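Colleague: Just to be clear, the model below is a prediction. Sequence and coordinates:
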Amino acid sequence: MQTRIGAPTLTIEKARQEASTVFLAKVFNWMAIGLALTGGIAYLTASTGLALSLVASPMFFVLILAELGMVFYLSARIEKMQPTTATCLFLGYSVLNGLTLSTIFLAYTRTSIAGTFLITAGMFAAMAVYGLVTRRDLSGLGSFLFMGLIGVILASIVNIFLKSPALYWGISMIGVLVFVGLTAYDVQRIKQIGEQGIMAQGEVAIHKGAIIGALALYLDFINLFLMLLRFSSGSRD
């Protein structure tokens, strides 16, 4: 006579995995929407010549400050927001980022931008898969990567005044490593959120969780792209 003691456990584990898969799909869908919106706005802004006017205007710095404010506000207040508000902030941030990123078309050729995008997509996908399948707990890596991110930001600010080529390339290389690591870390973290029952908390929690998860992955992708673009040979300089 066969025993079925393990059957309930297997059923629960399968349900958790299925819930996590559905949640991850929602996160990646919103991330893709954000990236598509940013890319489309950046291309149109550059094609119409508005990028050149924008970079020469004080409005460029206003947009950057607005972007930072939206990211911090969305991250800090997501739990108290309505889903529609969270969605509008994420999409609004994607639009603003498209406007500011349009200026890369002034510094790099379209071929180099497209090539770097494909490389970024490949690296991002590889690390996302690693984050999904690895049995290693990456939670301890998060604190280390966050420290690295702070270091990159501070060094970048310092180099605005030093203008050191060596520091510039050092920041770029470390930045690539940081955002590659953050991609795996964030994907694993989002997977765990899906496994821990967010799909049973109602549409409001699911939607807000998907938006904040999409924002994290969106930022990982964009920053990895910008770091890799520094190594492009297609500069207009």
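Modeller: Cool, got the structure. Numbering: from 1, shown residues only.

Colleague: going forward, measure contacts between C-alpha atoms and count neighbours the same way
Modeller: Fine.

Colleague: In contact with Leu177: list those residues for me.
Modeller: By CA atoms under 8 Å, 6 or more residues apart in numbering, the contact set of Leu177 is empty.

Colleague: try this one side by side with the last:
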Amino acid sequence: MQERQFISPAAIEQKEVSGVLRNTYGLLAMTLAFSGLVAYVSQQMRLPHVGPLVTLVGFYGLFFLTMKLRNSGWGLISTFALTGFMGYTLGPILNLYLGMANGASIISSAFFMTALVFFGLSAYVLTTRRDMSFLAGFITAGFFVLLGATLVSLFFHISGLQLAISAGFVLFSSAAILFQTSAIIHGGERNYIMATISLYISIYNLFLSLLQIFGIMGRDD
């Protein structure tokens, strides 16, 4: 007579968490590589920037499409479409900084700082397993504050506002990375496609914000 092996609910949950983490970071690595390749091609070909309106429409359109398809294989295709589109928009921005005397060092500094922040924050949550759900209110409030500040910057030229907005986005993106990583390991996020998109957007915003900060500091030198 065979004995049935009992698997505790905690073990089942841990297996699910491990699966989501593995799939999320695997897909994140692929989308970052694909986005970087598209950005490189866009930068080398000196393709024009599509403008803020097309960028917003393209981003939110592909984002909501990915949300709708997140439970199917088509969700993977829309994920690569979204990250590829954002990579395309990054190419012309990189060319603007490469036109500066120290543009290459600004880009490399922003890249390595982004990698350091992301891996540092992710490692902190994964090793301590702290519940970062308390950051939800901060992230929600931060989104509306940054949205309002960005709208103000479009119509009024206020000294130091752009630097403050960029610094705010660094904090916002860092909090989002902590929150999303915690949501995965504590069961708040079980869809690896949405987890990947959330982390990708945070990394993208973090890189752009650091790029702007280093660019402003470089111009002051």
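Modeller: Nice, thanks for sending it over. Since this is a predicted model, take the numbers as computed values, not measurements.

Colleague: Chain neighbours aside, what residue packs nearest to Leu62 of the second structure?
Modeller: Leu82 (5.5 Å; CA to CA, 6 or more residues apart in numbering).

Colleague: The one you found matches what in the first structure?
Modeller: In the first structure, Leu82 of the second structure lines up with Tyr93, judged by TM-score structural alignment.

Colleague: Please say which position in the first structure Ser122 of the second structure maps to.
Modeller: Aligned counterpart of Ser122 of the second structure in the first structure: Ala128 (TM-score structural alignment).

Colleague: ok, and for the helix or strand that contains its match, which residues are buried?
Modeller: According to DSSP states H and E, Ala128 of the first structure maps onto helix 110-133. By neighbour count with 16 or more other CA atoms under 10 Å, helix 110-133 of the first structure contains the buried residues 112-113, 116-117, 119-120, 123-124, 127-128, 130-132.

Colleague: Regarding the second structure, what is its longest helix?
Modeller: The residue-count maximum for a helix in the second structure (DSSP state H) belongs to helix 9-44.

Colleague: Quick check: next helix or strand after that one?
Modeller: The helix or strand immediately downstream of helix 9-44 of the second structure is helix 52-68, counting by DSSP H and E.

Colleague: Please work out which residues outside the next helix-or-strand element following that following helix touch it.
Modeller: Per DSSP H and E, the first helix or strand lying C-terminal to helix 52-68 of the second structure is helix 74-98. Contacts to helix 74-98 of the second structure, defined as CA under 8 Å, 6+ apart, come from residues 31-32, 34-44, 46-50, 55, 58-59, 62-63, 65-70, 103-104, 106-107, 193, 197, 200, 215.

Colleague: now with 7 Å?
Modeller: Residues outside helix 74-98 of the second structure that contact it (CA atoms under 7 Å, 6 or more residues apart in numbering): 31, 34-36, 38-40, 42-43, 46-49, 59, 62-63, 65-66, 69, 103-104.

Colleague: can you check stretch 51-66 of the second structure too?
Modeller: By CA under 7 Å, 6+ apart, the list of residues contacting stretch 51-66 of the second structure reads 75, 78-79, 82.

Colleague: Of the residues you listed - the most surrounded one?
Modeller: Highest neighbour count within the contacts of stretch 51-66 of the second structure: Thr79, with 25 neighbours (other CA atoms under 10 Å).

Colleague: returning to that earlier point: what is the neighbour count of the nearest residue to the match of Ser122 of the second structure once chain neighbours are set aside?
Modeller: Closest residue to Ala128 of the first structure apart from its sequence neighbours, by CA to CA, 6+ apart: Ala184 at 5.2 Å. By the criterion of other CA under 10 Å, Ala184 of the first structure has 26 neighbours.

Colleague: What lines up with Ala184 of the first structure in the second structure?
Modeller: Match for Ala184 of the first structure (TM-score structural alignment): Leu178.

Colleague: buried ones in the helix or strand encompassing that match?
Modeller: Per DSSP H and E, Leu178 of the second structure falls inside helix 161-185. Neighbour counts over helix 161-185 of the second structure (16+ other CA under 10 Å) mark 162-163, 165-185 as buried.

Colleague: circling back to that earlier point, roughly how far does the residue nearest to Leu62 of the second structure sit from Ala11 of the second structure?
Modeller: Here Leu82 of the second structure is placed at a distance of 35 Å from Ala11 of the second structure (CA to CA, to the nearest Å).

Colleague: next one: Val145 of the second structure
Modeller: Going from Val145 of the second structure to Ala11 of the second structure by CA to CA gives 41 Å.

Colleague: Pick out whichever of the two has more residues nearby.
Modeller: Val145 (13 against 10).

Colleague: Where does that one fall, secondary structure wise?
Modeller: In this assignment (DSSP H and E), Val145 of the second structure forms part of helix 136-155.

Colleague: what's the closest non-adjacent residue to Ser172 of the first structure?
Modeller: Using CA to CA, 6+ apart and skipping the chain neighbours, the partner closest in space to Ser172 of the first structure is Met227 (5.4 Å).

Colleague: what about the residue mapped onto the one you found from the second structure, how many neighbours?
Modeller: Counting by TM-score structural alignment, Met227 of the first structure lines up with Ser209 in the second structure. Ser209 of the second structure sits with 24 neighbouring residues when counted by other CA under 10 Å.

Colleague: tell me which element Ser209 of the second structure falls in.
Modeller: helix 192-220.

Colleague: burial count for Gln44 of the second structure?
Modeller: Gln44 of the second structure has 13 neighbours, counted by other CA under 10 Å.

Colleague: how close does the counterpart of it in the first structure sit to Gly40 of the first structure?
Modeller: Aligned by TM-score structural alignment, Gln44 of the second structure pairs with Ser47 of the first structure. Distance check for Ser47 of the first structure against Gly40 of the first structure: by CA to CA, it reads 10 Å.

Colleague: Then Ser139 of the first structure?
Modeller: According to CA to CA, Ser139 of the first structure stands 34 Å off from Gly40 of the first structure.
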